[in-house]
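Asker: what follows is a predicted structure for the sequence shown.
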Amino acid sequence: MLIRNKEFDFKNDAYIMGILNVTPDSFSDGGKWNDVDRAVKHVEEMIKDGASIIDIGAESTRPGYTPLSTEEELERVIPIIRKIRENFDVPISLDTYKADTLREVVKEGADILNDIWGLKSDPKMAQTAKELDIPVILMHNKNNNHYNDLMKDLNRETLESVELAKKVGIREDLIILDPGVGFALDYEKDLSVVNRVKEFVDLGYPVLLGTSRKRFIGKAMGIDVATDRDFGTAITTAIGVMNGCSIFRVHNVKQNYGAMRMALAIKREGK
C-alpha cells in the first residue's frame, strides 16, 4: 500500500503507529500534547524511535468521554497537522468518525482515516473517504458487548464495515481492519481477541492492533496507572506480530518498536 509516497508491505513487514492525543481527557495522556510545539517535538521523538505513521486524535474515547463538534475537533487538530507538515513527511492518520472533519484535515495533509465506528456512525463517511481516495482503518465497535460466538460475530460485524466501503467503491487495497480491543469487549473478551487475532487476520486484510495501555493489560498485570502498562503492551505487540498483524498503534514507540522488530526476527528465523 502506497501512503504519502511510502510503500508499506503489510504482507511481509510490520509498522508502528505512534499515538498523538490532542485531548484534555484521554485516559493515558490527556492534556499532555495540546500545545502545538510540544506536540511536534513529540512527533519528532516518535519518528526517531521508529514510528512509521502518526495517529492524531482530538476526541477521547474513554468511558464517559465528551463528544466534540466538528468545529471543536478541527480547532484542535488543524494547527498541529499544519505544523507537522511543515517539518515532517510522515504519514498522518486522523482518528475521527466525522466526515466533515475528515474532508478538512485531508486538505491540510492528513493521509489516512482511522474510524472507530468502521463507517457506521456518520452516513456520509464512506462516500467521503471514497472521494478522497485514502486508506481507511475500519475498527470493530458496537454499543454492547454481547456475542454468541466471539470471533465469528466480531468478524461478521467487521465485514459489514468492509461492505459499506466496497459498496461506495473504496478499493479493497485501501482497507485496513482493527478488531477493536478495548471497545465493545470485556476483560476476558479482550484477552481472547488478542489470543485469537489470527482468526481476524485470516479475513485477508492488513490488521491494526491497538492495545496500548488499555484496561485489560492493567487488570492482567495488576497495574492501575495507565502509563505503567507499556511492558504489557509490548508483549501484546509481539503476540500480534507472530499472528500476522501489520500495524501497532502505541503510546511508547521505542519499547514497542523493539518488541516488534524482535518478534519479526524470530518469525523470520533470522532471514
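Answerer: Looks like it arrived, so ask away. On a predicted model such as this, the values are computed, not experimentally measured, just so you know.
Asker: all contacts plus neighbour counts: C-alpha atoms, from now on.
Answerer: OK.
Asker: identify the residues contacting stretch 228-241?
Answerer: Contacts to stretch 228-241, defined as CA atoms under 8 Å, 6 or more residues apart in numbering, come from residues 14, 194-195, 197, 209, 211-214, 217-218, 221, 223, 248, 250-252, 255-256, 259-260, 262-264.
Asker: let's bring in a second model and compare:
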Amino acid sequence: MVVARLDKVVVGDGRPTVIIGAINLSDSSFYPGSVVRGRQDIIRRAREMVKEGAQIIDIGAMATGPKSMPVSEKQEIRMLIPAIKAVAAEVDVPVSADTQRAAVAEAAAAAGASIINDVSGLKADERMAEVISKTGCSAILMAARKFPGDVYTISEIREALLSSLNICRRQGLSLKKVVVDPAFGQWPARLSRLGPKTRKKLSKRGYSLAASLDFRILAKLKEIKAERPICVGISRKSSIGEVLNLPDPAARLFGSLAAAAIAVLNGAHALRTHDPMETVHAARVAEAIRDAVG
C-alpha cells in the first residue's frame, strides 16, 4: 500500500480522499473568486474551509497560470508569511505553503507551515529539497522537468516525478512525507512547448489539444505509478471551462466535481480545491463506487 503523511494527515491507499483547501493571495490568480486579502478575511476563509471538510489549507502568493504576473521573492514573502502565520495560529489543521522558492519555504516553515507545495517538483530552486528536509516539512511535488507543467505525456510525467523523488533521496527528504501531483492544467511551459497547435480545437471534440492532454492525465492516472500518493488540482481550471464553454471560472463548479469524482475513481488520494464541501461530497460518493467494485 502507498501511504504518506502530510504533517498529521495520512494520505494514500485505503484512506478517505484528503481535501486540501486552496487560498490565493495574488490578484493574478486565474480564479478571482479564490483570492483573499486582509488578515481577518484570510482567517475567516480558512475557518470556513475547515468547517466544510478541508483537512489542509494551502496558501499561495504567486499565481502560475498562463496570464499570471511575476512576483519577486521579497514580495512573495511579504504577502505569504503573515497569511501563514495568521492561519496557522487560528485553525487546527496543517498549513501548506505554495511556493517554488527555498527562501520563501524556509520563512513559511518558521511561520507555521508544515507542508511545502512546490509546483516545480524541486527543480526551480536547488536549495528547496534541503530546506524541506531541514525544516521537517512534508511536501507535495508536481511533475516538471524544469518548469511547472512542462511535461504532458504519462511517461514524461512519471519520469519527472521519479526524478523529483531521486532529489528527495539525495537530500535526505523522507519519501514517507511526500505526495506527488501529475500537473493537470494548462501550464505556460506546457503551452509554450506545444506551440500554436495547443489552442487549436480538435475537430471531433470541440476543445483544444491542451484540454485533451489534461483529460488524458485523469483517464490514465493509474499508469503514473510514481511510488507515492497522488494529489490532483482540478478545481475550476481552463480545460473544464473549454469542455463546457464556460470562460468564467466561477461557473465551473459542477464540471470540477465531475472531474474530481473521476480522479478519485482512477486513483487520486488527495484533491486540492477551492470548494471543500462540494468536493468532499463528490469524493465520498466516488469512493463508495470504487470500493463497491474493488
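Answerer: Sure thing, it's come through. These figures come from a predicted structure and were not determined experimentally.
Asker: thinking again about what came up before, now, of the contacts of stretch 228-241 of the first structure, which are buried?
Answerer: Buried by 16 or more other CA atoms under 10 Å: 14, 194, 197, 209, 211-214, 217-218, 223, 248, 250-252, 255-256, 259-260, 263-264, out of those.
Asker: tell me where the stretch 151-271 of the first structure has strands.
Answerer: For the stretch 151-271 of the first structure, the strands defined by DSSP state E, counting those that start in this stretch cover 175-178, 208-209, 247-250.
Asker: right, and those - which one's nearest residue 169 of the first structure?
Answerer: Across the strands of the stretch 151-271 of the first structure, residue 169 of the first structure has its closest neighbour in strand 175-178 (11.4 Å, CA to CA).
Asker: give me the mean deviation of the closest one from the second structure.
Answerer: When the second structure is superposed, strand 175-178 of the first structure averages 0.8 Å from its matched positions, counting by mean CA distance after the TM-score superposition for the first structure.
Asker: contact partners of that strand?
Answerer: Strand 175-178 of the first structure has contacts (CA under 8 Å, 6+ apart) with 135-140, 158, 162, 205-210.
Asker: one more pass at 10 Å, please.
Answerer: Strand 175-178 of the first structure has contacts (CA atoms under 10 Å, 6 or more residues apart in numbering) with 1, 10, 113-116, 118, 134-141, 158-159, 161-162, 165-166, 197, 200-201, 203-210, 245-247.
Asker: list buried residues within those.
Answerer: When those are checked for burial by 16+ other CA under 10 Å, the buried set is 10, 113-116, 118, 134-141, 158-159, 161-162, 165, 197, 200-201, 205-210, 245-247.
Asker: which members of those residues occur in helices, if any?
Answerer: Among these, the members falling in helices (DSSP state H) are 158-159, 161-162, 165, 197, 200-201.
Asker: any chance of those residues in a markdown table, with distance to residue 32 of the first structure too?
Answerer: What follows is those, written out as a markdown table (distance: CA to CA, whole Å):
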| residue | distance to residue 32 of the first structure |
| --- | --- |
| 158 | 32 |
| 159 | 35 |
| 161 | 33 |
| 162 | 34 |
| 165 | 34 |
| 197 | 31 |
| 200 | 33 |
| 201 | 33 |
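Asker: residue in the second structure matching residue 63 of the first structure?
Answerer: In the second structure, residue 63 of the first structure lines up with residue 66, judged by TM-score structural alignment.
Asker: that match: how many residues sit nearby?
Answerer: Residue 66 of the second structure has 18 neighbouring residues, counting by other CA atoms under 10 Å.
Asker: which residue packs closest to it, ignoring adjacent ones?
Answerer: Closest residue to residue 66 of the second structure apart from its sequence neighbours, by CA to CA, 6 or more residues apart in numbering: residue 188 at 5.0 Å.
Asker: brilliant, that's me finished.
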